[in-house]
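Colleague: sharing a sequence plus its predicted fold:
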Amino acid sequence: MGALTMQSTPDRPSWLELPEIESPWGTLCYAQNDDSLPFTLARTYFVRDIPAAAARGGHSHRRNREVVFCIHGACTLWLYDREGRELRFRLEQPRRGAYVPPGWWVELGDYSEAAMTLVMASQNYDEADYIRDPEEFFHAAPYPDPVYRPRP
């Protein structure tokens, strides 16, 4: 499996930075349905108190677009195309997330202890939108095992 280079298009993963406002009382980061997201926001969710040994993801979306942030601690997001080529994002700055268009296999791991991720999605939850079987997603073996998480 080779590596891909990142290009900023609606069909390619890329970095996304939220606008922020600094003040003596703290820093406010925000997203709204304007130009701060590459889609209209439909759903937001977070996962907290993630153990360092956790492995999450192991799926792709048919239509849903997401931006994944690690807003406390750090983690690594691995994305794979259908040929098994990898893109890697180290999420460790709360305002900097990874844009994940549909059609990319998602793996998360390499967490710092008690990390927290925040996901902004273009669609409400719909189980039918998920591809959870790697044999259905990847065009050829070998492909990343859904339990396997690459390590740096």
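Modeller: It's in.

Colleague: could you use CA atoms for every contact and neighbour count after this?
Modeller: Noted.

Colleague: touching, residue 99 and residue 18? I think so.
Modeller: No - counting by Cα atoms under 8 Å, residue 99 stays clear of residue 18, with 11.5 Å between them.

Colleague: ok, the two, which is more surrounded?
Modeller: residue 99 (25 against 15; other Cα atoms under 10 Å).

Colleague: and that one, how far from residue 121?
Modeller: Residue 99 sits 10 Å away from residue 121, going by Cα to Cα, to the nearest Å.

Colleague: between the two, which contacts overlap?
Modeller: The contact sets of residue 99 and residue 121 overlap at 65-67 (Cα atoms under 8 Å, 6 or more residues apart in numbering).

Colleague: presented hereafter is structure B, for comparison with structure A:
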Amino acid sequence: MSKTKIIDFPKIKDPRGNLTFLQNFDHFPFEIQRVFWTYDVPGGEVRGGHAYKIQEEIIIALSGSFDVILRYKDNSEEKISLNRSYYGLYLPPLTWRHIENFSTNALSLHLSSSLYDENDYIRDLDAYKSL
């Protein structure tokens, strides 16, 4: 099974402003089926709190910053801070996560390998741990 990892995306530097781009399979291992973003998250709020059974995901901080907290079945946690638009966090299936500590005007972009399917979500942490 794949592991979470930070993916560096191409960064084309230009005095007029930098450019970063993504291409399926060149920069990550799936074809994008769904794109969504979160924004205007009030201070102190937490997003996520689930895992996907089969969906893969890339999370990118397009603006501002936030922390992605990964929880493992042994109850250990890992915090990954995202704050640059030219890298993203790859999450394979069965990765429990939540997002917190959003800065003012933070914008998180999510690229998914699957269309929305409520049946793909694992929303109960104890059920996740028992898999």
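Modeller: Everything's here; your move. All of these numbers come straight from a predicted model, not from anything done at the bench.

Colleague: hmm, back to that, of all the shared contacts of residue 99 and residue 121 of structure 1, which comes closest to residue 126 of structure 1?
Modeller: The shortest approach to residue 126 of structure 1 among those belongs to residue 65, at 12.5 Å (Cα to Cα).

Colleague: what does the closest one correspond to in structure 2?
Modeller: In structure 2, the residue matched to residue 65 of structure 1 (TM-score structural alignment) is residue 56.

Colleague: kindly report the same for residue 30 of structure 1.
Modeller: Mapped onto structure 2 by TM-score structural alignment, residue 30 of structure 1 lines up with residue 21.

Colleague: grab the nearest non-local neighbour of that match.
Modeller: residue 10 (6.3 Å; Cα to Cα, 6 or more residues apart in numbering).

Colleague: the strands in structure 1, which residues?
Modeller: Listed in chain order, the strands found in structure 1 under DSSP state E are 14-17, 20-23, 26-29, 43-50, 56-61, 66-72, 75-80, 86-91, 96-100, 105-109, 115-121, 130-131.

Colleague: tabulate those (CSV), appending distance to residue 138 of structure 1.
Modeller: As requested, the strands of structure 1 are exported to CSV (distance: least, Cα to Cα, whole Å):
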stretch, distance to residue 138 of structure 1
strand 14-17, 21
strand 20-23, 38
strand 26-29, 36
strand 43-50, 27
strand 56-61, 10
strand 66-72, 20
strand 75-80, 9
strand 86-91, 12
strand 96-100, 17
strand 105-109, 9
strand 115-121, 23
strand 130-131, 10
